[in-house]
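Chemist: I would like to see how this sequence folds:
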Amino acid sequence: MSTIQNKIAVITGGSRGLGRDMALRITERGLDVIITYNSNAEEALKVVELVKQQGRKAAALPLNVGDIKGFSSFRERLTEMLTTVFDTDHFDFLVNNAGIGGYQLIGEVTEDFFDELYNIHFKGVYFLTQELIPVLNDGGGIINVSSGLTRVTFPRSSAYAAMKGAIEVFTRYVAKEFGSRGIRANTIAPGAIMTDFGNAHLKNSEDSQKMVSSVTALGRPGVAEDIGGVVAFLCSEDARWVNGQRIEISGGMQL
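Modeler: Below you'll find the predicted structure:
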């Protein structure tokens, strides 16, 4: 008797912050998850254990999303894990979440600073997607993480926001080119979120929190738990007709 294969989401940067909440909320939708981490294996394994406690399969793999030359070997390790742990050779959803903060005025941006953001936030996402689409199931989906900073402007965010703007354009092209396989591609754009991202600059600054609250319709900064549920929705059949969209999750920032 054949069994129904459970759907699997691969989430980059899933050991903390937004990625951690995405993994847990996706699990609530009945999916299995594979998360990646750059250096903190201990935190990644904690997330894996939390997922397993909810009765789903989970695993973690190391990945530096800024090291494009390492993507081929990552795909090999991923497919091996899919076979040995999940009894399949494909997965269903790719969530390109991993990233770093970077804030400099235009006049202070160096080429090295720019290139690091470029490799992690745009080039890495582009070529990791290219590498993994062959092992993504038809009818699956891709969720790319952008930023509210592509719509609103704050000084010191020009380089970071420009990379995220490129991601939004790329996502629409993915939706167009892979629609024939039933693969959907969407972007989420979180607003100001209180996590450890960007050296926890918002989380550690009451002044910044007050400023964000003052320009947000719902009157507060965001938290990680505001984001994961939207990603989980996009990894569900309920979102089967949502494609090529930018979904801002900011509480109504600077409306």
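Chemist: from here on, contacts and neighbour counts on C-alpha atoms
Modeler: OK.
Chemist: what packs against the longest helix seen in the chain?
Modeler: Secondary structure of the chain per DSSP state H: the longest helix is helix 158-177. In terms of contacts (3 or more Cα pairs under 8 Å, 6 or more residues apart in numbering; DSSP states H and E), helix 158-177 is packed against helix 111-118, strand 136-145, strand 184-190.
Chemist: one more, for comparison:
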Amino acid sequence: MAASVPRTALVTGGSRGIGRAVVERLGSVGTVVAVHYGHDAAAAERAVAGVRAAGGRAFPVRTELGAPGAVDELARGVEEGLRLHTGSTGLDILVNNAGIGCRADIDSLTREQLDRALEINVKAPVFLTQRLLPLMRDGGRIVNISSVAPRVAHPHVLGYAMTKGALEAFSRSLAAQVGPRGITVNTVAPGLIETDLHRDRLRAHPEEAEEAAALTMFGRIGQADDVAGVVAFLASAQSRWITGQRVEATGGAYL
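Modeler: Presented below is the predicted three-dimensional model:
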């Protein structure tokens, strides 16, 4: 009897924070995971090593999103790694998680800030998805990581909220196009999550941490694995009847 073909995934920004938690979740159920990273090779190797230590398979792929030719470079690295680990370039799951902040209000926002945020938070996932769709098997899963910011007014992250709103619009439109292939496209919108991006600031300003925890229904700040569980469900066969949706993972903040 022929061996079953393993499911495969690419997680962008997979070396740290929410991305790493998603990598570990997917790897724990036998998915072969391509772990994209931009700069921190050591963090990517730790993420890969964690999956392998648990009996799974993963490999790192370095690309600086936003740089010229980055999408093709990343796609080629994914293809090479999948071929090496599975004998095929077929992709089942794409998690567009990589992103950057854009902290500025309307008075201080610069053209350079907004261009950079649009390049990485919008253009990179759009054109990476375009490049990888021919590799994606029917019945595949695309999960885009957004934020609560497009729904709740945050004047000091105006540019960031705009980019995540654009990503959500992309998800809905894409879902309508790829639905006939059985591919689902959904958005996960976290609230404040205790990742490297926020941890030092929250420790330096405990009053901010207390306020953020009080906003949730559970009296605590979210953890990366809280979001990873939602992503893993949307990447699974059990989510086959859910597409074009925005799923908030905020612990009930801003209800």
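Chemist: I'd like to check which residues are in contact with the spatially most central residue of structure 1.
Modeler: In structure 1, the residue lying closest to the centroid (Cα atoms, centre = their mean) is Asn97, at 1.9 Å. With contact set as Cα atoms under 8 Å, 6 or more residues apart in numbering, Asn97 of structure 1 has these partners: Ile11, Thr12, Gly13, Gly14, Leu18, Gly19, Asn144, Val145.
Chemist: can you give me the helices for the stretch 151-255 of structure 2?
Modeler: In the stretch 151-255 of structure 2, the helices defined using DSSP state H, counting those that start in this stretch lie at 158-178, 196-204, 206-215, 224-234.
Chemist: of all those helices, which lies closest to Leu26 of structure 2?
Modeler: Among those, the nearest to Leu26 of structure 2 by Cα to Cα is helix 224-234 (6.5 Å).
Chemist: how about that closest one, which residues of structure 1 does it hit?
Modeler: Aligned using TM-score structural alignment, helix 224-234 of structure 2 spans residues 224-234 in structure 1.
Chemist: Show me which positions of that stretch end up buried.
Modeler: Buried residues in stretch 224-234 of structure 1, counted by 16 or more other Cα atoms under 10 Å: Ala224, Glu225, Asp226, Ile227, Gly228, Gly229, Val230, Val231, Ala232, Leu234.
Chemist: which residues are contacting it?
Modeler: With Cα under 8 Å, 6+ apart as the contact definition, stretch 224-234 of structure 1 has outside contacts at 17-19, 21-26, 29, 141, 143, 188, 190, 193-195, 239-240, 242, 249.
Chemist: Need the buried ones from the contacts of Asn97 of structure 1 selected in ChimeraX.
Modeler: A single ChimeraX command selects the buried members of those (16+ other Cα under 10 Å):
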select :11,12,13,14,18,19,144,145
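Chemist: Could you single out the nearest of the contacts of Asn97 of structure 1 to Ile68 of structure 1?
Modeler: Nearest to Ile68 of structure 1 among those, with distances taken as Cα to Cα, is Thr12, at 13.9 Å.
Chemist: what do we get in structure 2 for that closest one?
Modeler: Checking TM-score structural alignment: Thr12 of structure 1 goes with Thr12.
Chemist: mind listing what that match touches?
Modeler: Contacts of Thr12 of structure 2 (Cα under 8 Å, 6+ apart): Gly19, Val35, His36, Tyr37, Val95, Asn96, Asn97, Ala98.
Chemist: Excluding sequence neighbours, find me the nearest residue to the last one.
Modeler: Right, the one you point to is Ala98 of structure 2. Nearest residue to Ala98 of structure 2, sequence neighbours excluded (Cα to Cα, 6 or more residues apart in numbering): Gly13, at 4.2 Å.
Chemist: Am I right that that neighbour sits in a helix?
Modeler: No - Gly13 of structure 2 is assigned coil when assessed by DSSP: H, G, I helix; E, B strand; the rest coil, not a helix.
Chemist: Surely it is in contact with Val23?
Modeler: No - applying Cα atoms under 8 Å as the test, Gly13 of structure 2 and Val23 come out as separate, 9.8 Å apart.
Chemist: what residues do the two have in common as contacts?
Modeler: Val35.
Chemist: Excluding chain neighbours, what is closest to His154 of structure 2?
Modeler: Ala161 (7.6 Å).
Chemist: Report the buried members of the contacts of stretch 224-234 of structure 1.
Modeler: 17-19, 21-26, 141, 143, 188, 190, 193-195, 240, 249.
Chemist: Quick check: strands, which of those are part of them?
Modeler: Gly141, Ile143, Ile188, Pro190, Ile249 (DSSP state E).
Chemist: so who does the second one touch?
Modeler: Applying Cα under 8 Å, 6+ apart, we find Ile143 of structure 1 in contact with Phe93, Leu94, Val95, Asn96, Ala185, Asn186, Thr187, Ile188, Val231, Leu234.
Chemist: Report the buried members of these.
Modeler: Applying 16+ other Cα under 10 Å to the contacts of Ile143 of structure 1 flags Phe93, Leu94, Val95, Asn96, Ala185, Asn186, Thr187, Ile188, Val231, Leu234 as buried.
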